[in-house]
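Colleague: With the sequence up front, the predicted model follows.
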Amino acid sequence: MKTTLDELQAFVTVADTGSITAASQQLGQTVSGTSRSLGRLEEKLSTTLLRRTTRRIELTEEGSTFLARAREVLGAVESAEEEMSARRERPSGRLRVDAATPFMLHALVPRVAGYRARYPEVALELNSNEGIIDLLEQRTDLAIRIGRLKDSSLHARPIGSSRIRVLASPDYLARHGEPRRVAALADPRAGHVLLGFTQPESLNEWPLRATDDAPLHVRPQVRASSGETLRQLALAGEGIVCLSDFMTREDRREGRLVQLFARQTLEVRQPINAVYYRNTALSSRITSFVDYLLETLGPRGFED
């Protein structure tokens, strides 16, 4: 790469301050040194980035385009430096973590003891919310979100994905019979009880191939806001449910829940991400926790 980071920094600072003199003061350089950096950059790029007048400095069209790229490069370098710094520091202080109840119980709680043994100076605060919260408003440092992300202002690290399946208990099937056709789930005459979510409604789209090969949208007779509540209802034989593998793996292995319509089930996986705002003061705690999750989950994550 011909361009240096010092030249990019000089260019961005001049563009932000609108003055070579002000940029030089901010960078701790001489005016001539900053001016030479800009000159070298324009020469390497064979283009004019800034128009210099007696009163002010303006970006050319090429300068505006290059400025956006320069910011990306400098931002990436800064993030990499922060990450390396975080890894060198000994994490300490309070770390507030939020996750939906099922993920908290089945994925995080079993890993708390190991994390605390490795990082005893971190004080964990674990909170459960079934919906998406505002991290700043709830004073939360790190949240685990399942499903597609919408908030682009958050930094996200993928920690895996989890398949969803349609399940029922042996007790329920003994009393109601096993449905033979997907269409039976939408037929009141079939006598089946469906367990689903109060919101969002998208969680009531089950990965079953309907007549048009689209996921089956069900109308549950019993609804709950928490997947853990639905799991407990299914274990009690109260109905048919659609839940994620991370919370039902042991139930399926032990035979407490049985998968229905295995051949008609579409391959649908829910992405799982750790999300947080960039904050240098917290970065070592956040990095240590997410790295520990990835390490203990292993390369296969939530897969069977």
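Modeller: That came through fine.
Colleague: use CA for all of it now, contacts and neighbours both
Modeller: Fine.
Colleague: and the top helix by length along the chain, what does it pack onto?
Modeller: In terms of residue count, the longest helix belonging to the chain (DSSP state H) is helix 61-88. For helix 61-88, the packing partners by 3 or more Cα pairs under 8 Å, 6 or more residues apart in numbering; DSSP states H and E come out as helix 5-17, helix 283-297.
Colleague: I'd say His176 and Pro170 touch.
Modeller: No. Using Cα atoms under 8 Å, His176 is not in contact with Pro170; the gap is 9.9 Å.
Colleague: Give me the more crowded residue out of those two.
Modeller: Comparing His176 with Pro170 by other Cα atoms under 10 Å, the one with more neighbours is Pro170, at 19 against 15.
Colleague: take the one below as the second:
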Amino acid sequence: MDKFQEMRAFAAVVDSGSFVKAAQALETSKTAVSRLVGELEERLGVRLLHRTTRRLSLTEEGEVFLERCKELLEGLEAAEAEITAHAGEAIGLLRANVPVSFGMAYLAALWPAFMQLHPKVALEISLSERVVDLVEEGYDLAVRIAQLPSSSLVSRKLASTRLVLCASPEYLARRGTPTHPAELSAHEVLAYNLLATGDQWQFDGPNGPVTVKVSPRMRTNSGVTCCAAARQGRGLVLQPTFLVGEDLLSGALVEVLPEYRSIELGVYVVYPSRKHLSPKVRAAIDFLAEAFRQPAWPA
């Protein structure tokens, strides 16, 4: 039995002076109120009320317990009132996990705007390339860049990106421009070591899928580091358009083998469940969806 129901019944009996009036106040039967009070006394192992045919009175233990009951019931009512008052309002701590490169390049500048829109939300933003366990580690949401998000999570797609093979003009002038993915095995490669396919780089060309094994000159878990080395002529990279888009537009990097397209990826916001989604999480999801409605990088 709900302890709060027992306490409500007990307090109502004392306040009204009878089981009948308490039942009317609680919109239940006299029998139900009597049972709740009896179960409360049995559970506590003390008598809370003196009962006579004419009146009810509190025992010494009843007086002490009534004071505590009212404190707890008032606290519960205040909590319920506060939650009701904030229904639909984004409030509280929002914990988010985001990829390092994407988080620094595109999300860092967005969080201040979110804070301005939702002044009662505090942010805790964790940047990591590790795929965290949202439930186990207590995150409200995460941004992930993948072909498909985890089936155990709820996701909303924010944008699309694709991996682009590129290099600096200086590197291509020095080492030559590949004409087929098979030639990549003879080139210097700067590899992102968290790529799902590892050293097996995949492409879809005019004659169908092509997979080539590369031998990286450098490996790193940072796409930004790969791109920086590529701009300095150190090798070929396979990086997403959200990282290399500006370099391609400026000419710092040149797309190689454009007729061979590589993996298409989605940028997703993921969260544990649609059930009882809090206003702060809903606000963050909607904010990110609007922010990436027109991505800043080329398709």
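Modeller: On my side now, so go ahead. Predicted model only: the values in this text are computed from it and were never measured.
Colleague: quick revisit: would you format the helices and strands packed on helix 61-88 of structure 1 as JSON lines with mean neighbour count included?
Modeller: Conversion of the helices and strands packed on helix 61-88 of structure 1 to JSON lines gives the following (neighbours: other Cα atoms under 10 Å):
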{"stretch": "helix 5-17", "mean neighbour count": "19"}
{"stretch": "helix 283-297", "mean neighbour count": "18"}
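Colleague: Which among those helices is found nearest to Ile57 of structure 1?
Modeller: Of all the helices and strands packed on helix 61-88 of structure 1, helix 5-17 sits nearest to Ile57 of structure 1, with 7.8 Å by Cα to Cα.
Colleague: Can you tell me what sits against whichever helix or strand comes after that closest one?
Modeller: Towards the C-terminus, the helix or strand next in line after helix 5-17 of structure 1, according to DSSP states H and E, is helix 20-27. The set of residues external to helix 20-27 of structure 1 that reach it, using Cα atoms under 8 Å, 6 or more residues apart in numbering, is Ala10, Thr13, Val14, Thr17, Thr30, Val31, Gly33, Thr34, Ser35.
Colleague: and the end-to-end length of stretch 172-188 of structure 1?
Modeller: Counting by Cα to Cα, to the nearest Å, you get 17 Å between the two ends of stretch 172-188 of structure 1.
Colleague: which residues are in contact with both of His176 and Pro170 of structure 1?
Modeller: With Cα under 8 Å, 6+ apart as the test, His176 of structure 1 and Pro170 reach no residue in common.
Colleague: mind listing the strands for the stretch 201-304 of structure 1?
Modeller: Counting by DSSP state E, counting those that start in this stretch, the stretch 201-304 of structure 1 has strands at residues 205-209, 215-217, 222-224, 241-244, 258-259, 269-276.
Colleague: Just the buried residues of the first one, please?
Modeller: By that I understand strand 205-209 of structure 1. The neighbour-count criterion (16 or more other Cα atoms under 10 Å) identifies Trp206, Pro207, Leu208, Arg209 as the buried residues of strand 205-209 of structure 1.
Colleague: of all the residues you listed, which two lie farthest apart?
Modeller: Across these, the two lying at the largest distance from each other (Cα to Cα) are Trp206 and Arg209, at 8.7 Å.
Colleague: joint contacts of these two?
Modeller: Pro215, Leu216.
Colleague: Same list, the strands of the stretch 201-304 of structure 1, but as TSV with distance to Gly301 of structure 1 please.
Modeller: TSV is the format used below for the strands of the stretch 201-304 of structure 1 (distance: least, Cα to Cα, whole Å):
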stretch	distance to Gly301 of structure 1
strand 205-209	20
strand 215-217	25
strand 222-224	27
strand 241-244	13
strand 258-259	20
strand 269-276	10
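Colleague: one step back: beyond the longest helix of structure 1, next helix or strand please.
Modeller: Tracing the chain past helix 61-88 of structure 1, the next element assigned as helix or strand by DSSP H and E is strand 93-99.
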